[in-house]
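A.B. asks: This is the structure alone, sequence omitted:
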């Protein structure tokens, strides 16, 4: 475990997932049609799409239900729904992103606080929560992590910025280094993921028995 952060980060390869490539094209077209921009908040960068491609490979083949926590502009939840891998695709966010893009009706999106989910225990085979918990204050962060674990049946995939320079940006309330990650996520496997980015993501995967 201690060796992880000494090794070089995983270099994200160009996107080669056919579903994701199709979603990327449609997402960018719809974003431009609705918001009249080719750049801006909500429009994913090359690195963001590569990261989603990497995350899709981490979802076990036997997972049939999935939850995206913190859907943001919607790139991941659209990809999950259009992949036809899952019997049920759900997403939650504390509020709908102002530039949310929907490409299909094959998912359910609820406005819900991650610290107080209404889902049943072990409802989803896989739960994904990317770049969410660093925005939460003490107390709420721990509550959200407990809820993520509660509703996940087989796998929980999370990501956080790793070793952000201080002072943190105003929208980040938590900082994660080796010691903090190992203390907050003692059961997780960790990998550093990033490309052409000063601060890599730490991806944390927890697996559960059926």
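C.D. replies: Ah, there it is. Bear in mind that the values here come from a model prediction, so they are computed numbers and not experimental data. Residues are numbered from 1 along each chain as shown.
A.B. asks: hey, let's count contacts and neighbours off CA atoms from now on
C.D. replies: OK.
A.B. asks: where's the lengthiest strand in the chain relative to the chain centroid, distance-wise?
C.D. replies: Looking across the chain with DSSP state E, the single longest strand is strand 152-161. Relative to the centre of its chain, strand 152-161 is centred 8 Å away, using CA atoms, centre = their mean, to the nearest Å.
A.B. asks: what helices or strands is it leaning on?
C.D. replies: For strand 152-161, the packing partners by 3 or more CA pairs under 8 Å, 6 or more residues apart in numbering; DSSP states H and E come out as strand 124-130, strand 201-207.
A.B. asks: Next up, a structure to set beside the first:
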């Protein structure tokens, strides 16, 4: 069954944009972070022989797709195994200390093309959550890395950028004071519905309990700020 978020306007636009950037005649591809197989099946529909990889072996029941369990930081493939390495909505979740290793692995197994999709200049101070288990702060949607052109060029220094595209836009930003006030209020507007667990203790993030009057006052102070 297709996940509801796949039907949102921004998700449809994101996938369409990625598909439009596919190189012609990419005979073989690995889909890094395949999850539900939505992208893997879209690639297969375009005649690509697809290997779908995730930390847990994907359960994609499609004879055109080979499902494997694997880690982007240590890919069990020979150099240049795939004409296309497809990696979208993954690198922002990789622990920062392993990010360079993961990017080097993607480049290593790509014979010709890398197609990378990441959030652009995301303000990771927005929509933070507070873990009810350990009390520590989490970034939105488990995103621990921020990207722009310079950062991507550094991470894929041995590659030539052939095309860049952008989907959607936002004007939302935060600041030091708002971030501190929101944290003091318990980060009530965080992304608690996300699948990703706490980055500190791996517990599932739970919606905060009812807030006190003091919490609500802090919240209003934050929302009234610049």
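C.D. replies: All right, it came through fine. In this text the structure is predicted, and so the values were computed from the model without any measurement.
A.B. asks: which of the helices and strands packed on strand 152-161 of structure 1 sits most buried?
C.D. replies: Most buried of those, by mean neighbour count (mean count of other CA atoms under 10 Å): strand 124-130, with a mean of 24.
A.B. asks: all helices of structure 1, in order?
C.D. replies: Assigned by DSSP state H, the helices in structure 1 fall at 18-35, 46-56, 75-82, 140-151, 178-184.
A.B. asks: Now do the contacts for the residue mapped onto residue 83 of structure 2 from structure 1.
C.D. replies: Using TM-score structural alignment, the partner of residue 83 of structure 2 in structure 1 is residue 125. By CA atoms under 8 Å, 6 or more residues apart in numbering, residue 125 of structure 1 lies in contact with 63-66, 152-155.
A.B. asks: Give the burial count for the equivalent of residue 161 of structure 1 over in structure 2, as a bare number.
C.D. replies: Under the alignment (TM-score structural alignment), residue 161 of structure 1 pairs with residue 119 of structure 2. For residue 119 of structure 2, the count of nearby residues is 18 (other CA atoms under 10 Å).
A.B. asks: Please apply the same query to residue 117 of structure 2.
C.D. replies: Applying other CA under 10 Å, we find 20 residues neighbouring residue 117 of structure 2.
A.B. asks: ok, the residue lying closest to it once chain neighbours are set aside to residue 94 of structure 2 distance?
C.D. replies: Nearest residue to residue 117 of structure 2, sequence neighbours excluded (CA to CA, 6 or more residues apart in numbering): residue 88, at 4.0 Å. Distance, residue 88 of structure 2 to residue 94 of structure 2, by CA to CA, to the nearest Å: 12 Å.
A.B. asks: okay, now residue 38 of structure 2: neighbour count?
C.D. replies: By the measure other CA under 10 Å, the count of residues near residue 38 of structure 2 is 14.
A.B. asks: Please apply the same query to residue 59 of structure 2.
C.D. replies: 14.
A.B. asks: Same question for residue 94 of structure 2.
C.D. replies: Residue 94 of structure 2: 18 neighbours (other CA under 10 Å).
A.B. asks: ok, it touching residue 146?
C.D. replies: No. Using CA atoms under 8 Å as the test, residue 94 of structure 2 is too far from residue 146 to be in contact (11.0 Å).
A.B. asks: quick one, what contacts the spatially most central residue of structure 2?
C.D. replies: With distances taken as CA atoms, centre = their mean, the residue of structure 2 nearest its centroid is residue 89 (2.9 Å). Counting by CA under 8 Å, 6+ apart, residue 89 of structure 2 makes contact with 33, 117-119.
A.B. asks: tell me which residues of stretch 155-164 of structure 1 are tucked away?
C.D. replies: 155-162, 164 (16 or more other CA atoms under 10 Å).
A.B. asks: my bad, should have said stretch 161-180 of structure 2
C.D. replies: Buried residues in stretch 161-180 of structure 2, counting neighbours by 16+ other CA under 10 Å, are found at 178-179.
A.B. asks: Sweet, I'm off.
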